[in-house]
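Peer 1: I'd like to go over a predicted model; first the sequence, then the structure.
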Amino acid sequence: MNTPYAPTYYAATANPVPNRPALQGEISADICIIGAGYTGLSTGLFLAEQGLKVVVLEAAKVGFGATGRNGGQIVNSFSRDIDAIERQVGHDAAKVFGQMAFEGNRIIRERISTYDIKCDLKNGGVFAAFTPKQMRHLEHQRKLWARHGHNTVDMLDKKQMSDVVGSDVYVGGSIDHSGGHFHSLNLALGEAAAIESLGGTIYEQSPVIRIERGAKPVVITELGRVNARTVVVAGNAYLGNLVPELSAKSMPCGSQVVTTAPLPADVAKSLIPNDHCIEDCNYLLDYYRLTGDNRLLYGGGVIYGARDPKNVEAIIRPKMLKTFPQLQNVKIDYAWTGNFLLTLSRLPQVGTLGEHNNIFYSQGCSGHGITYTHLAGKVLSEAIMGQRERFNAFAQLPHYPFPGGRLMRVPFTAVGAAYYSLRDKFGI
């Protein structure tokens, strides 16, 4: 079965996409990576640069999942910030996370520059606050990041915020000058082409049906098999039940996105004068930016359990109009949903499977995956090459099952989210 891209803005405006064959027959490789999203592509590219023979197996097409459907925003740190990690692992152990929190951003920019990837990269990321409490959180974040050497954040009062976003719904915010945004799928396509330029091979329409574990693992698809020294599991929310012990401690969730018709240049500039990207500070946050062709891309909302909503526009359009009521009559050209993988701790899950330590995994970005996945590729590649300090730091983070098990994880999590949404609404 040939699985096409979802009908997203990214797929409709992608750079040329080569036809990649499905795996047929038996082959061998140093590294077999399951999943051609950012985690798999980043890992594969770092390893291909080291001269290893890399094979990537993708169930659909490069960037089919969250990688090709997200908001396209470069946001530093992790889904839970450095101080939350410090409370779990202690001050000394958390230092390595502080050093890594801003590295994914640098990796993305290095990839774009080194491989000349055309993906509409723009600079500047804004965090928007609705309440004084959220402003206090942003000031805390600015100081926290500065303690770890990241000094590119400035606070914005209400007047300054109005110069950044053409909306009166915010009391202020902050701007990370090192943040930014880009065309998500085109970045993935560029990274895939980079792997191939270094001798790596990517097979599409090749869902993995089984991993034979052992001293020499074998990855099996319907029509072929890969004998590899090392396997990397990088399916995230689209992994299914291929590895039951991973799916037991994570939950796919859906986020919804719309993209307007192209806006007149003066209208686009009035919405976001400096072409930054914006996300708000609510627990269930909204995020938006302008695309390279002057559309407003607006996303938000979470559907726990990753059911596809019947009408994405009906969910997101009211949110967009609350921020920008002046867009009342603007047409929506694209509307889609994409799944991310949530963990109970909201921190990534990293480790190895089995007794031979030759099957690696990274998953559970919890909605904060763009920079983390690029960092994860470097951390995984380091571990595979024998440098495990940073890998071990992630691997030692505890993995928790959701309350109520797989049957009750959706209602329990939805109740928790409703509680925090009410706190956002009332500013407490």
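Peer 2: Perfect, thanks for sending it.

Peer 1: alpha carbons only for contacts and neighbour counts from here, please
Peer 2: Noted.

Peer 1: for residue 231, what are its contacts?
Peer 2: 31, 32, 33, 34, 217, 219, 358, 359, 360 (CA atoms under 8 Å, 6 or more residues apart in numbering).

Peer 1: Just confirm it is within a strand.
Peer 2: Yes - looking at residue 231 with DSSP: H, G, I helix; E, B strand; the rest coil, it is inside a strand.

Peer 1: From residue 20, how far off is it?
Peer 2: Applying CA to CA, to the nearest Å, the value for residue 231 to residue 20 is 21 Å.

Peer 1: ditto for residue 79
Peer 2: According to CA to CA, residue 79 and residue 20 sit 33 Å apart.

Peer 1: In terms of neighbours, single out the busier of these two.
Peer 2: Neighbours around residue 79 and residue 20, counted as other CA atoms under 10 Å, are more numerous at residue 79. The numbers are 20 against 14.

Peer 1: Surely that one touches residue 364?
Peer 2: No - using CA atoms under 8 Å, residue 79 makes no contact with residue 364, being 9.7 Å away.

Peer 1: okay, and the common contacts of the two?
Peer 2: Counting by CA under 8 Å, 6+ apart, the contacts common to residue 79 and residue 364 are 346, 347.

Peer 1: before we move on, the earlier item: would you mind giving the contacts of residue 231 as JSON lines with secondary structure and distance to residue 326 added?
Peer 2: Output for the contacts of residue 231, formatted as JSON lines (DSSP: H, G, I helix; E, B strand; the rest coil; distance: CA to CA, whole Å):
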{"residue": "31", "secondary structure": "strand", "distance to residue 326": "52"}
{"residue": "32", "secondary structure": "strand", "distance to residue 326": "50"}
{"residue": "33", "secondary structure": "strand", "distance to residue 326": "46"}
{"residue": "34", "secondary structure": "strand", "distance to residue 326": "44"}
{"residue": "217", "secondary structure": "coil", "distance to residue 326": "57"}
{"residue": "219", "secondary structure": "strand", "distance to residue 326": "53"}
{"residue": "358", "secondary structure": "coil", "distance to residue 326": "55"}
{"residue": "359", "secondary structure": "strand", "distance to residue 326": "52"}
{"residue": "360", "secondary structure": "strand", "distance to residue 326": "49"}
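
Peer 1: try this one side by side with the last:
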Amino acid sequence: MSELSHTTSYYAASANDKSIRPALESQVTADVCVIGAGFSGLSTAVHLAEKGFKVIVLEATRIGFGASGRNGGQIVHSYSRDIDFIERNYGQATGKAMGAMAFEGGRIIRRLVKDYSIQCDLKDGGIFAACNNKQFEELKGKKALWESHGHQELELLSEAETRNYIGSSRYKGALLDKSGGHFHPLNLVLGEAAALESLGGVIYEGSPAVKMEEGDKVKVHTPKGAVTANFLVVAGNAYLGDLIPKLQAKAMPCGTQVIATAPLSETQQRELLPKDQCVEDCNYLLDYFRLSGDGRLIYGGGVTYGAREPSKIESLILPKMLKTYPQLKGVKIDYAWTGNFLLTLMRLPQLGRVGSHANIYYAQGYSGHGLTCSHLAGKVLADAIQGQAERFDIFASLPQYPFPGGRMMRVPYTAIGAAYYNLRDKLGI
């Protein structure tokens, strides 16, 4: 693989657009420069370009190279910490404001798909599956919580009813979210890139940001060029690197693994997921799965802390898949890949500004809920740059703690916590 190659995923193999944009090799100017051509960066860029801003996006490798092009492809609402946690810890006013935004990301995705005719195999419906009775009781609480914040498209499913949606005896019940859904994430992010270009925006691939100069205007240097802009949006997330050490200290890259089977027969597909909806279970270290547009089972889960590449992804995920679907024993696995997401100590997204000129914005740390939350963050950042910062200020008011012990200790501390929650998952407590 060259430095500009995507990972060896099913998504990369089936991408609609495999063309490579040129690298930046000159001095250019823009209203806004965005670092990172993933969901956060492109959502920000498209929302700004729709309002007439000149936007340039710098991507170190390829559009959607990071988590945006590797994830499970599921529309899952709210945040990694739910609204009740926010209310308890940061007050009812903050909880109410965050609750009002918790279901917007999915609407933004559907709006972009519709407005720009993005072909990404978008399908409706998502399911939270309970592995034990305790989790099923917690799903009843989630339903009541989300309904109290205006989300009414939910249906609780008994154990027997769940079998109509998931062809597995593993689950004790489920919560159906009719506004959930799933899609090909790399084709979505590529479609968003094309949308930005149709609005006059420019994306440079193979153009990592290597140095930043603050001032009334921000200057971002790449190996062979530079962008001078009124505003900078930093949206590199788990793939940002050392450009802004202050941001790196507040979050930790974590790896998750995914496999994709060979295409299944229509009979097999109906047996596994009769209504073709996506699923995630309720464990702390959760599994997630769905059918692709061409009838493969895409199954993911597992976490490696500190962004270590697992040597044998299939050996980690295949036992999980077979625990859910033992009837798939012997099925061919065509693709296996890993990708990094960014975990924060409080498992809440981090939005804010850095520098002394109030013109450098960032969004990061969705802690496993990035697909919808990144699209929301892009809209919130775009609004703030346009002078409507009320919603941005809500996010920015949330405390952003560094990991205890600094960079050396964040991996072992978090791994110990994960081992504890994994044990709880297994014991059903």
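Peer 2: Received the coordinates, thanks. These figures come from a predicted structure and were not determined experimentally.

Peer 1: With adjacent residues omitted, what lies nearest to residue 301 of the first structure?
Peer 2: residue 255 (5.6 Å; CA to CA, 6 or more residues apart in numbering).

Peer 1: So that neighbour, which state does it fall into?
Peer 2: When classified by three-state DSSP, residue 255 of the first structure comes out as strand.

Peer 1: Likewise for residue 351 of the second structure?
Peer 2: Secondary structure assignment for residue 351 of the second structure (three-state DSSP): strand.

Peer 1: what's the matching range in the first structure for stretch 367-380 of the second structure?
Peer 2: Using TM-score structural alignment, stretch 367-380 of the second structure lines up with residues 366-379 of the first structure.

Peer 1: quick one: the strands in the stretch 151-300 of the second structure?
Peer 2: Secondary structure of the stretch 151-300 of the second structure, counting by DSSP state E, counting those that start in this stretch: strands at 154-157, 173-182, 202-204, 211-213, 218-221, 226-234, 251-261, 278-281, 288-291, 297-305.

Peer 1: Reformat those strands as CSV; add distance to residue 244 of the second structure.
Peer 2: Shown next, in CSV, are these (distance: least, CA to CA, whole Å):
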stretch, distance to residue 244 of the second structure
strand 154-157, 41
strand 173-182, 33
strand 202-204, 20
strand 211-213, 9
strand 218-221, 12
strand 226-234, 9
strand 251-261, 12
strand 278-281, 34
strand 288-291, 32
strand 297-305, 21
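
Peer 1: Residue 268 of the second structure is nearest to which of those strands?
Peer 2: For the strands of the stretch 151-300 of the second structure, proximity to residue 268 of the second structure was assessed by CA to CA; strand 297-305 is nearest, at 9.9 Å.

Peer 1: average gap between the closest one and the first structure?
Peer 2: When the first structure is overlaid, strand 297-305 of the second structure sits 0.2 Å from its aligned residues on average, using mean CA distance after the TM-score superposition for the first structure.

Peer 1: After that strand, which helix or strand is next?
Peer 2: helix 313-324 (DSSP states H and E).

Peer 1: Mean distance of the next helix or strand after that following helix to its aligned residues in the first structure, please.
Peer 2: Going down the chain from helix 313-324 of the second structure, the next helix or strand is strand 333-344, by DSSP H and E. Compared with the first structure after the fit, strand 333-344 of the second structure shows a mean deviation of 0.2 Å (mean CA distance after the TM-score superposition for the first structure).

Peer 1: who touches the residue nearest to residue 403 of the second structure when sequence neighbours are not counted in this structure?
Peer 2: Nearest in space to residue 403 of the second structure, with sequence neighbours left out and distances taken as CA to CA, 6+ apart, is residue 410 at 5.5 Å. Residue 410 of the second structure sits next to 252, 403, 404 when contact means CA under 8 Å, 6+ apart.

Peer 1: Make TSV out of those and add distance to residue 156 of the second structure and neighbour count.
Peer 2: Shown next, in TSV, are these (distance: CA to CA, whole Å; neighbours: other CA atoms under 10 Å):
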residue	distance to residue 156 of the second structure	neighbour count
252	35	26
403	37	20
404	39	14
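
Peer 1: Just the closest of these to residue 186 of the second structure, please.
Peer 2: residue 252 (23.1 Å).

Peer 1: What lines up with the closest one in the first structure?
Peer 2: So, by TM-score structural alignment, residue 252 of the second structure is matched to residue 251.

Peer 1: Tally up the residues packed near the closest residue to that match other than its chain neighbours, please.
Peer 2: Using CA to CA, 6+ apart and skipping residues adjacent in sequence, the residue nearest residue 251 of the first structure is residue 342, 5.1 Å away. As a burial measure, residue 342 of the first structure scores 26 neighbours (other CA under 10 Å).

Peer 1: those helices in the second structure, which residues are they?
Peer 2: Taking DSSP state H as the criterion, the second structure contains helices spanning 10-13, 39-49, 83-90, 92-101, 104-115, 133-148, 159-162, 185-198, 245-248, 266-272, 313-324, 370-385, 390-397, 406-427.

Peer 1: and the second one, what other elements does it pack with?
Peer 2: It stands for helix 39-49 of the second structure. Applying 3 or more CA pairs under 8 Å, 6 or more residues apart in numbering; DSSP states H and E, one finds that helix 39-49 of the second structure contacts strand 27-35, strand 55-58, helix 185-198, helix 370-385.

Peer 1: Go through those and name the closest to residue 282 of the second structure.
Peer 2: Nearest of these (CA to CA): helix 370-385, 17.2 Å.

Peer 1: That closest one: how far from the chain's middle?
Peer 2: 12 Å (CA atoms, centre = their mean, to the nearest Å).

Peer 1: mean shift between that helix and the first structure?
Peer 2: Taken over the aligned residues, the distance from helix 370-385 of the second structure to the first structure averages 0.3 Å (mean CA distance after the TM-score superposition for the first structure).

Peer 1: Give me the most central residue, the second structure.
Peer 2: Centroid check for the second structure by CA atoms, centre = their mean gives residue 370 as the closest residue, at 2.5 Å.

Peer 1: quick one, which of the helices and strands packed on helix 39-49 of the second structure is nearest to residue 141 of the second structure?
Peer 2: Nearest to residue 141 of the second structure among these is helix 370-385; the distance by CA to CA comes to 21.5 Å.

Peer 1: I'd like to know how far residue 380 of the first structure sits from residue 306 of the first structure.
Peer 2: 27 Å.

Peer 1: And the two? Which one has more around it.
Peer 2: More crowded of residue 380 of the first structure and residue 306, by other CA under 10 Å: residue 380, with 28 against 19.
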